[in-house]
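**Student:** I'd like to go over a predicted model; first the sequence, then the structure.
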Amino acid sequence: MGRVNETLLKQLIELPAPSGSEWLFQQKWMSLVKPYADEVVVLDRALGNCAAVLNKGGLPKIMFSAHSDEVRMVVGSIAENGFIFLKNDEGIDLSLVPGREVWIINLKNELIRGVIGRWATHLEGIIFKQEDSDARKIHEYWIDIGVKNGIEIRQRGIEEGCPVIFSSGYHKLNAGFYYGRNLDNRAGVYVLVEMLKTLYKTRDRLKAEVWIVSTVQEESSDTMPVKIAAEVIKPDVGIIIDTEEACDYPAFDDLDRDYYGNVKLEEGPVLRRGLSINPTVSDLLKKIAKKFNIPHRIGAVARSEGAVTEASYLAIAGLGIPVGEVLIPIRYMHSPYQLGAFDDLYQTKKLLTCFTRALNSKTILGYK
């Protein structure tokens, strides 16, 4: 297993960045990458995509992108009796909501701790019809912050629209595993920061102009702000770094595992092929992985499986960009406790570093 910077990983995971409210995280991200870049910039004032560039003026110009945001709920309404009701506009499984500790990010960007209420089990058939007991709606859950009325809630800087996230932070397990609430996609953000640091230390070997981008609102936007970032940078090639659900746990039977590509932890990144992915880019990624003995899998992209990701929007930015996509396996995506393997972080960073060093002014990616 390769070395992982746990201090940085913990820092990135524990910083909150609910989708649509990423700015505090972005400011910290810029301070982390600034020592290893020629320049750090805010790419757009409207949404807050941020980027760092190394070896400015090199060829080709490559853009690596990982979204900074995490899934969230929001304060939907504040009741006069001192409870907060929720709205959910993203991919959080509502069966995971009751009984959880959460953070509400108030108007001053302070973290207000609360718990999501859960009636006692023996009252289930009394409060709700028994046949409906496993099918709660989001508006049937509430946050309790321990106050007497709605006025006290508002005095704490909470109002409708404030984001709500699970409170779980970074935890290390034995045997090379770790977990936290937002490995999707802090794992990808971590890999790009570590890649930039490695490239900076050996920049004399670098021919390409390298951009790493921390994008926003991937979890909630229908427009994918990565497209805006790309239209500012105008790269020759783009690589999206994100996460992929592993299928190496008991919920999957053998047929399911085969169908979903048998993705496992500690077997390296998934290199996607198919929709929006340029084959010259995916072929070079695969070639580099084989050359440097980096474990990996090939993953198919199909629109029928909801495969419209940041890669789909990056590919159509400007006049079109040849795009590749590299995914880090994790378990339990969009849950309060997403689990990953240190070695997959290391192998993904190694792949992207070797890929970048292989690029020069004669590299042709895309259709010619």
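**Tutor:** Okay, I see it.

**Student:** from here on, just use CA atoms for contacts and neighbour counts.
**Tutor:** Will do.

**Student:** is it fair to say residue 360 lies in a strand?
**Tutor:** No. Judged by DSSP: H, G, I helix; E, B strand; the rest coil, residue 360 forms no part of a strand; its state is coil.

**Student:** what secondary structure does the nearest residue to it once chain neighbours are set aside sit in?
**Tutor:** In this structure, residue 360 finds its nearest non-sequential neighbour in residue 207, 5.2 Å apart by C-alpha to C-alpha, 6 or more residues apart in numbering. The three-state assignment at residue 207 reads coil, by three-state DSSP.

**Student:** same question, residue 200
**Tutor:** helix.

**Student:** tell me which element residue 213 is part of?
**Tutor:** Assigned by DSSP states H and E, residue 213 belongs to strand 209-215.

**Student:** so the host helix or strand of residue 185 versus strand 209-215, what angle?
**Tutor:** Taking DSSP H and E as the criterion, residue 185 maps to helix 183-201. Between helix 183-201 and strand 209-215, the angle formed by their directions is 160 degrees, by axes from the mean of the first three to the mean of the last three C-alpha atoms, to 10 degrees.

**Student:** here comes the other one, which I'd like you to weigh against the first:
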Amino acid sequence: NYISDDGLIYVIRNGGSDHQIAPSKIVNIHTKKGIVKGVFGWPAIHTRLKGKEEPPKPDNICIDIGAKDKAEVEKMGVYVGCVITYPDEFHILNKDKFVCRALDNRMGGFMIAEVARLLYENKKQLPFGLYVTNSVQEEIGLRGAEMITHTIQPNVAIVTDVTHDTTTPMIDPKKQGYVEIGKGPVIAYAPAVQQKLRDLITETAEENKIPFQRAALSRATGTDTDAFAYSNGGVASALISLPLRYMHTTVEMVHRDDVENVIKMIYETLLKIKEGETFSYFK
């Protein structure tokens, strides 16, 4: 967003990136010349005023790429508008916890791809057309989902995203509801969720002994479900969420069992949808 005369780079948020995790992180700056490495610097503990410490904010964090001034930054190929990412890699903790940056919502893309793979490998012939889509720009206004639903004009939409595990510190389950990784996918109850479609999903899960949890959302779901549900005069939509810890950090964590059960839940639900089903309340 801004390069200072002394070569420090100030940034603005892209999507839902959390500025509070930035200090001391290594970053990749994507330029036409390739990746340029940098670090989010932060004043040493010895130099900060006790009792008056400022938290990291977008206007006080900056990236140092080792340049002496603005001209050297630009000579390295870094300009205003370059996208910056964290290079953190994928890890497995205690055999069944997946940890990585941007599991929200790369894991969603993986799960729906696995559903498509299972349908193909098991030679399932569905009595309806199926689109498996991975949308962009959900974090800045559900823009990809809006484009998808206007292009495809679906009759039904089953959406998957992540939701908060509320068992970690500083989260109040009385406000956020109780959700725990490893206890199963989370079925949303919300204005955008169509009841008959949701009931089909929960009944299918019970029949197939797929564990699941429930979450109540009083207004928007904050996911692509909202874009689908209210498009084209209304689309029967449902939301199946993957429990996740530490959302929008570089150590997002999910449970292997939950990933597998989201895949099973969507797969088995698709096999239950009959030809011509509209999920109308008036049938």
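**Tutor:** Cool, got the structure. Everything numeric in this text was worked out from a predicted model, so none of it was measured.

**Student:** alignment lookup: the residue nearest to residue 360 of structure 1 to structure 2.
**Tutor:** Per TM-score structural alignment, the equivalent position to residue 207 of structure 1 in structure 2 is residue 127.

**Student:** separation between that match and residue 239 of structure 2?
**Tutor:** 22 Å (C-alpha to C-alpha, to the nearest Å).

**Student:** so between those two, which is more surrounded?
**Tutor:** residue 239 (28 against 13; other C-alpha atoms under 10 Å).

**Student:** distance check, the counterpart of the more buried one in structure 1 against residue 273 of structure 1.
**Tutor:** Counting by TM-score structural alignment, residue 239 of structure 2 corresponds to residue 325 in structure 1. Residue 325 of structure 1 is 8 Å from residue 273 of structure 1, where distance means C-alpha to C-alpha.

**Student:** just to revisit the earlier point, which strands or helices does the helix holding residue 185 of structure 1 pack on?
**Tutor:** If you count contacts as 3 or more C-alpha pairs under 8 Å, 6 or more residues apart in numbering; DSSP states H and E, helix 183-201 of structure 1 packs onto helix 6-14, helix 23-33, strand 61-67, strand 209-215, strand 237-245, strand 323-330, strand 338-341, helix 342-358.

**Student:** residues in structure 2 aligned with the third one?
**Tutor:** Residues of structure 2 offer no counterpart to strand 61-67 of structure 1, counting by TM-score structural alignment.

**Student:** what does the first one give?
**Tutor:** Per TM-score structural alignment, helix 6-14 of structure 1 has no counterpart in structure 2.

**Student:** same check on the shortest one?
**Tutor:** Under TM-score structural alignment, the counterpart of strand 338-341 of structure 1 in structure 2 spans residues 252-255.

**Student:** mind listing the strands for the stretch 51-200 of structure 2?
**Tutor:** Secondary structure of the stretch 51-200 of structure 2, counting by DSSP state E, counting those that start in this stretch: strands at 63-64, 83-85, 91-93, 97-100, 156-164, 186-189.

**Student:** picking up where we left off before, find the residues that touch each one of residue 325 and residue 273 of structure 1.
**Tutor:** Overlap of the contact sets of residue 325 of structure 1 and residue 273 (by C-alpha atoms under 8 Å, 6 or more residues apart in numbering) consists of residue 282.

**Student:** tell me which residue of structure 1 is furthest from the middle?
**Tutor:** The outermost residue of structure 1 relative to its centre, with distances by C-alpha atoms, centre = their mean, is residue 126 at 40.2 Å.

**Student:** so what's the match of residue 239 of structure 2 closest to, chain neighbours aside?
**Tutor:** residue 240 (4.7 Å).

**Student:** that neighbour reaches residue 189, doesn't it?
**Tutor:** No. Taking contacts as C-alpha atoms under 8 Å, residue 240 of structure 1 lies outside contact range of residue 189: 10.7 Å.

**Student:** among the two, which residue is more densely surrounded?
**Tutor:** A count of neighbours by other C-alpha under 10 Å puts residue 189 above the other of residue 240 of structure 1 and residue 189, at 28 against 23.

**Student:** residues in contact with the counterpart of the more buried one in structure 2?
**Tutor:** When structure 2 is aligned by TM-score structural alignment, the residue opposite residue 189 of structure 1 is residue 109. Counting by C-alpha under 8 Å, 6+ apart, residue 109 of structure 2 makes contact with residue 134.

**Student:** and residue 109 of structure 2, how far from residue 263 of structure 2?
**Tutor:** Counting by C-alpha to C-alpha - residue 109 of structure 2 and residue 263 of structure 2 are separated by 11 Å.

**Student:** same deal with residue 59 of structure 2?
**Tutor:** 41 Å.

**Student:** kindly report the same for residue 122 of structure 2.
**Tutor:** 14 Å.

**Student:** and for residue 115 of structure 2?
**Tutor:** From residue 115 of structure 2 to residue 263 of structure 2 the distance is 6 Å (C-alpha to C-alpha).

**Student:** check residue 152 of structure 2 too.
**Tutor:** 23 Å.

**Student:** likewise residue 81 of structure 2?
**Tutor:** From residue 81 of structure 2 over to residue 263 of structure 2 the distance is 37 Å, taken as C-alpha to C-alpha.

**Student:** residue 281 of structure 2 too?
**Tutor:** Residue 281 of structure 2 is 27 Å from residue 263 of structure 2, by C-alpha to C-alpha.

**Student:** let me see the contact set for the residue minimising distance to the centre of structure 2.
**Tutor:** Nearest to the mean C-alpha position of structure 2, by C-alpha atoms, centre = their mean, lies residue 104 at 2.5 Å. By C-alpha under 8 Å, 6+ apart, the contact set of residue 104 of structure 2 is 161, 162, 247, 248, 252.

**Student:** let's see 7 Å
**Tutor:** residue 162 (C-alpha atoms under 7 Å, 6 or more residues apart in numbering).
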